[in-house]
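> Give me a model of this one.
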Amino acid sequence: MIHPSLIKKQRMLMVILTALIIVTVLVSMGLGYSSVSYNRIIPTLFGNGTFKEEFVLFSIRLPRIIITLLAGMALALSGAILQGITRNDLADPGIIGINAGAGVAVAVFFLFFPIEAGSFVYFLPLAAFLGAFLTACLIYIFSYQKKVGIQPTRLVLVGVGFSMALSGAMIVLISSAEREKVDFIAKWLAGNIWGTDWPFILAILPWLIVLVPFTLYKSNRLNLLGLSEPVSIGVGLAIEKERIVLLVTAVALAASAVSVTGGIAFIGLMAPHLAKSLIGPRNQLFLPLALLLGGWLLLFADTIGRNVLEPDGVPAGIMAALIGAPYFIYLLLKKV
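Model (predicted):
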């Protein structure tokens, strides 16, 4: 039973975060290499703008904003699941190598499997998922010890090792590729939001429509997995089965996000921690907040990044790392 005061607090925080997202969206729509006057945004959204204003908003800004929001939400939820099933506060799909696995799969798919442009965007999340899933399985196998199960520190170290190895594999893959393809993969590695057209939204949205409600449905299982294994077993939880199901869910969320945004880390680390600090560790309460925080953090990072240096700006992945790396070091020192 959740106390009514906590539910009230959660709803209030969700309203505040939603308002913060709306404000950031409006600011983001007006800023950029081709600026749109803020007093013209609302009329343009309702079809009363000039050709230039409608082109900038509907063809450039809005798709990028929506993609960034959706990807941030997916990464935040993925990080929250990983932290729950491993009981490791440092788990994040970017830090422990899952994003790197998705990246190698995307690179292989892009370099060696020529597919029509119309179908490419829809196959990309699937390719990323396969690479990320294989990587997650290997990390899990190498981190698991029969007598003690998953040890948090061991999982992080194994994940970092896989991330480094896969980064090396990526360099080998692109060393003999064509210049245009190398440029694309380099942008992907930097976390540049490259999927900025409406079809990319259609590619990522079905994954979130299925996986977000499923994760919220499993929130009580995540609460139990956060307890010690004897307690979880004592209440009748099939630990390994639930871990595998939730691990696949986390991998699918991360893969769907990074397939269209590139290699972005730390969003999945920061958003769950900030949500827990606001409302507490109960998954039913903090997961919805983590979703909103993840979307806002990535949108904020991208908005700042693309306006720091014109015309190309700084990739959102680099901005997220600048914000998240000190936080990661703080958490690491706190655990030690």
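> going forward, measure contacts and count neighbours with C-alpha atoms only.
Will do.
> neighbours around Phe184, how many?
15 (other CA atoms under 10 Å).
> and the strand or helix carrying it, what does it pack onto?
Assigned by DSSP states H and E, Phe184 falls within helix 179-190. Under the contact criterion of 3 or more CA pairs under 8 Å, 6 or more residues apart in numbering; DSSP states H and E, helix 179-190 touches helix 98-112, helix 152-174, helix 316-335.
> let's see this one next to it:
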Amino acid sequence: MTLSALVRKQRLIVLISLGLIVLTAIISMGVGYSSLSFNRLIPVLSGHGTFKEDFVLFSVRLPRILITLLSGMALALSGSILQSITRNDLADPGIIGINSGAGVAIAVFFLYFPVKVGSYVYMLPLVAFLGALITAILIYIFSYSRSRGLDPTRLILVGVGFSLALSGIMIVIISSAERSKVDFIAKWIAGNIWGTDWPFIWALLPWLILLIPFTLFKSRQLNLLNLSEASAIGVGVHLDRERLLLIVVAVAAAASAVSVTGGIAFIGLLAPHIAKALVGPRNQLFIPVAVLLGGWLLLLADTVGRNLVDPDGLPAGVMVSLIGVPYFAYLLLKK
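Okay, the predicted model is just below:
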């Protein structure tokens, strides 16, 4: 298929993805523990709702929808970058330990560094970023060799090892914490969407506004890194510098998401794979599709999960894992 035909196909898929997001958001606004009839959505959105309707929609449903959507986009962006950098289709921030690193940092910060409520919301992404970045640097160091460069298979194995080790550290931290705070950490590990107020949206949104355009700007370098080291070096790409820069971007995207949604894995695995199957491996084409699909997948998982079991539902992380684990096993066997 020619490039112009792929671009037309990508635009169509982007429109379909946006339509799916809008449709799922409308369903999510109307269903839940306190139902809100669909014929009342437009009047409530236009400011003609009752106090109860306004509270349900603007204080409960809409912030959760936006947080879930933005977090899914960030996780998909992170997975897309990691898969291109490592040339490994199994790369995902949740699988290779980056989310676990962010989780340990958040747990330590939450338990031992009391701060004011107003600044707490905006410090969480920074704390998660620091923890995830340290983890990513260690994984990179253990996966890199001077003779062969970055070994994609070794990176996955090292990342899984770090993920298990950090999970053990999390258990040790939990065992010494207060019961009320343990409940929060347990929900975070399960991938329960907890940051469902408007301040969390304003804390997360600037990261995406910066990271998505920057990643698209770097799409040519990602294309070259996805081919081979020899090809990248041949056209003058500074491998180590570009890799480290893009790893920082991937870590920042994942950390900003999991700081408010908990330890959700597999979105960064599923969304890029689906996007590549639809529009091909060029990063400038599949990344916008993957970002939208990631947002839609997490929104769909949360919408289904919170209405599946009364009263609290199933965490979005559990719902995503029900699909992600079999798919990861399939890819592992295939590779």
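> how much space between Leu298 of the second structure and Gly305 of the second structure?
For Leu298 of the second structure, the distance to Gly305 of the second structure (CA to CA, to the nearest Å) stands at 10 Å.
> nope, Ile156 of the second structure is what I meant
29 Å.
> Which strands or helices does the helix or strand hosting Lys8 of the first structure pack on?
For Lys8 of the first structure, the element it lies in under DSSP H and E is helix 4-30. Packed against helix 4-30 of the first structure, as judged by 3+ CA pairs under 8 Å, 6+ apart, are the following elements: helix 41-45, helix 62-86, helix 267-279, helix 283-308.
> Just say which of the ones you listed is most tucked in.
helix 62-86 (a mean of 28; mean count of other CA atoms under 10 Å).
> Next, the angle from it to helix 316-335.
20 degrees (axes from the mean of the first three to the mean of the last three CA atoms, to 10 degrees).
> after superposition, how close is helix 62-86 of the first structure to the second structure?
Superposing on the second structure and averaging over aligned pairs (mean CA distance after the TM-score superposition for the first structure), helix 62-86 of the first structure comes out at 0.3 Å.
> Tell me what angle that helix forms with helix 98-112.
Using the same axes, to 10 degrees: helix 62-86 of the first structure against helix 98-112 is 130 degrees.
> Tell me who's in contact with the residue nearest to Met14 of the first structure when sequence neighbours are not counted.
Computed as CA to CA, 6 or more residues apart in numbering, the closest residue to Met14 of the first structure that is not its neighbour in sequence is Leu289, at 6.3 Å. Shown in contact with Leu289 of the first structure (CA atoms under 8 Å, 6 or more residues apart in numbering): 10, 13-14, 17, 275.
> Trace Leu289 of the first structure over to the second structure, please.
Superposed on the second structure with TM-score structural alignment, Leu289 of the first structure falls opposite Val289.
> any idea which of the contacts of Leu289 of the first structure has the most stuff around it?
Counting by other CA under 10 Å, top hit in those: Ala275 with 25 neighbours.
> List of residues touching stretch 148-158 of the first structure?
86-88, 90-91, 95-96, 139-140, 142-145.
> What about those residues, which are in strands?
Among the contacts of stretch 148-158 of the first structure, the members falling in strands (DSSP state E) are 144-145.
> Pull out the buried members of the contacts of stretch 148-158 of the first structure.
Using 16 or more other CA atoms under 10 Å as the burial test, the contacts of stretch 148-158 of the first structure include 86-88, 90-91, 95-96, 139-140, 143 as buried.
> which one among those residues gets closest to Tyr327 of the first structure?
Leu90 (10.2 Å; CA to CA).
> give the contact list for the residue most central in space within the first structure.
With distances taken as CA atoms, centre = their mean, Leu75 lies nearest the centre of the first structure, 1.9 Å away. When contacts are counted by CA under 8 Å, 6+ apart, Leu75 of the first structure touches 93, 253-254, 257, 267-268, 294.
> hang on, the earlier thing: what's the average distance of the helix holding Phe184 of the first structure to the second structure?
Here the mean offset of helix 179-190 of the first structure against the second structure after fitting is 0.4 Å, by mean CA distance after the TM-score superposition for the first structure.
> tell me which residues of that helix are tucked away?
182, 185-190.
> how much does it deviate in direction from helix 152-174?
170 degrees.
> Return the distance of the helix holding Lys8 of the first structure from the chain's centre.
Counting by CA atoms, centre = their mean, to the nearest Å, helix 4-30 of the first structure is centred 19 Å from the centre of its parent chain.
> Tell me what angle it forms with helix 267-279.
140 degrees.
> sorry, back to before: return the most buried member of the helices and strands packed on helix 179-190 of the first structure.
Counting by mean count of other CA under 10 Å, the most buried of those turns out to be helix 98-112, with a mean of 25.
> Show me what that one is packed up against.
Looks like helix 98-112 of the first structure contacts helix 117-143, helix 152-174, helix 179-190, helix 239-261 (3+ CA pairs under 8 Å, 6+ apart).
> Give me the mean distance between it and the second structure.
Its aligned residues in the second structure lie a mean 0.2 Å from helix 98-112 of the first structure after superposition (mean CA distance after the TM-score superposition for the first structure).
> and the angle for that helix with helix 117-143?
With the same axes, to 10 degrees as the basis, helix 98-112 of the first structure and helix 117-143 are set at 140 degrees to each other.
> relative orientation of helix 98-112 of the first structure and helix 239-261 in degrees?
Here the directions of helix 98-112 of the first structure and helix 239-261 differ by 50 degrees (the same axes, to 10 degrees).
> what's next to helix 98-112 of the first structure, contact-wise?
Outside helix 98-112 of the first structure, the residues that reach it (CA under 8 Å, 6+ apart) are 93-94, 124, 127-136, 159, 163, 166-167, 169-170, 173-174, 177, 181, 185, 188-189, 251, 254-255, 258-259, 262-265.
> so who does the aligned partner of Leu77 of the second structure in the first structure touch?
Alignment note (TM-score structural alignment): Leu77 of the second structure maps to Leu77 of the first structure. Contact partners of Leu77 of the first structure, counting by CA under 8 Å, 6+ apart, are 212, 250, 253, 268, 272, 287, 290-291, 294.
> quick revisit: the helices and strands packed on helix 98-112 of the first structure: which one's closest to Val36 of the first structure?
helix 239-261 (24.1 Å).
> mean shift between the closest one and the second structure?
Counting by mean CA distance after the TM-score superposition for the first structure, helix 239-261 of the first structure comes out at 0.2 Å.
> Now do that helix: which elements does it pack against?
So helix 239-261 of the first structure, by 3+ CA pairs under 8 Å, 6+ apart, packs with helix 62-86, helix 98-112, helix 117-143, helix 198-217, helix 229-234.
> how about those in CSV, adding distance to Asn283 of the first structure?
Listed next are these as CSV, based on distance: least, CA to CA, whole Å:
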stretch, distance to Asn283 of the first structure
helix 62-86, 9
helix 98-112, 22
helix 117-143, 22
helix 198-217, 8
helix 229-234, 16
